[in-house]
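Trainee: my questions concern the predicted model and sequence given below.
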Amino acid sequence: MPGCCCAPNCKSNYAGEPSVRVHVFPNDPVRRAAWTRAVPRKDFAPMKNTVLCEKHFLASDYVKTSKYTDLKTGKTIEAPLKVFRLKPDAIPSVFLNCPQYLSRQNACTREAPVEKRKRLEDESLRIVIEKSLEEKRQQDKQNKVTSFSEFRNALPSFNTSPFWSVINMDSKVLFLDLTVD
């Protein structure tokens, strides 16, 4: 059985109470201090095995999906996680059996600049790729010919390199490279 929650008035994982997931206090001193300040207990000093249950975190404090961006296509693939993970910057903020002012119900989170830049780059790359594919489809549609006579009629509108000499005859079209030595 996992450890019992250290939050005041929380009976999670006690005998006869339902079991819930718990989170060990972080090892990083800055995050550990933030968690310690967040728990409304006087002179509280967490030990090695001190835990907080999932009830003290907002739903937005959890990572519920895993994302991968394919470098070739620029597509972002997102898959749901079976077991949600706590975000690295999550701080316990919900203490139901304590005074209201000790709980933070609405998280005002802000996207990190690096993440925002990456998201915007991915989005602009996706838009450029979509435009490029659409232009190619339109160009293919415009340049599509279904018969030889259609090809001969459309030949003047095609942009051909000056390298080629194009000779259009009744039953054939010749593309020649004429060089004089």
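Mentor: Perfect, thanks for sending it.
Trainee: C-alpha from now on. contacts and neighbour counts both.
Mentor: OK.
Trainee: scan this protein for its longest strand.
Mentor: strand 76-86 (DSSP state E).
Trainee: hold the first one in mind and look at this next one:
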Amino acid sequence: MPSRCIVPNCRGNYRKGPKVTVFSFPKDKELYCLWINAVKRKDFTPSPFSKVCELHFRPEDIRRETTAFDEKTGKSITAKLKNLCLRDGVIPRILPNCPSYLSSSTTFREFPNAKKMRLENSALKRALCESVADELELQNVTLSIASMIWKQN
């Protein structure tokens, strides 16, 4: 039987509730304390079996796929993860069925490594597009010159 969510009023993995992925409390002490505060349960001390379900995290907080770069082919390979996992440093922020003031909608900075990779991929795509455009323009100019020479002969 899957673990149930410990967030108040959540029905995650209960018989009449949605079937969801659950996550254990983090090992990092600072993050652990932030999770306890985010859960909003009075006098709560999590056990090793206490879990928080995916319904309490923003979609971008959950990793559903992984990417690797194949140096031989020069391609980026993406695969879906069988078991979802959380990105580093995320905190449960969405508390449905609770008063809205308990849910936090603050946004966090993108992690430096993720930002660096996103910017590098963007620059690489832009460079490839420009390179292809330049190559097509060069081919068009070459064809124009060749047709002018052919017409003269």
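Mentor: Ah, there it is. Everything numeric in this text was worked out from a predicted model, so none of it was measured.
Trainee: downstream of the longest strand of structure 1, the next helix or strand is which one?
Mentor: helix 113-143 (DSSP states H and E).
Trainee: quick check: angle from that next one to strand 76-86?
Mentor: Note on geometry: by axes from the mean of the first three to the mean of the last three Cα atoms, to 10 degrees, helix 113-143 of structure 1 and strand 76-86 are set 160 degrees apart in direction.
Trainee: mean shift of helix 113-143 of structure 1 relative to structure 2?
Mentor: Taken over the aligned residues, the distance from helix 113-143 of structure 1 to structure 2 averages 2.5 Å (mean Cα distance after the TM-score superposition for structure 1).
Trainee: that helix packs against which elements?
Mentor: Of the remaining helices and strands, none touches helix 113-143 of structure 1 by 3 or more Cα pairs under 8 Å, 6 or more residues apart in numbering; DSSP states H and E.
Trainee: chain center to it: distance?
Mentor: Distance of helix 113-143 of structure 1 from its chain centroid, counting by Cα atoms, centre = their mean, to the nearest Å, is 17 Å.
Trainee: which residues touch residue 13 of structure 1?
Mentor: 1-5, 19-20 (Cα atoms under 8 Å, 6 or more residues apart in numbering).
Trainee: narrow those residues to those that are buried.
Mentor: 3-5, 19-20 (16 or more other Cα atoms under 10 Å).
Trainee: inside helices: which ones of these?
Mentor: Of these, none are assigned to helices by DSSP state H.
Trainee: looking at those residues, which is nearest residue 129 of structure 1?
Mentor: Taking Cα to Cα as the measure, residue 20 is the one of those closest to residue 129 of structure 1, at 45.0 Å.
Trainee: contacting residues around residue 69 of structure 1?
Mentor: The contact partners of residue 69 of structure 1, taken as Cα under 8 Å, 6+ apart, are 75-77.
Trainee: now residue 3 of structure 2
Mentor: Residues in contact with residue 3 of structure 2 (Cα under 8 Å, 6+ apart) are 13, 22, 49-51.
Trainee: farthest-separated two in those?
Mentor: 13 and 49 (13.9 Å).
Trainee: thank you kindly, that will do.
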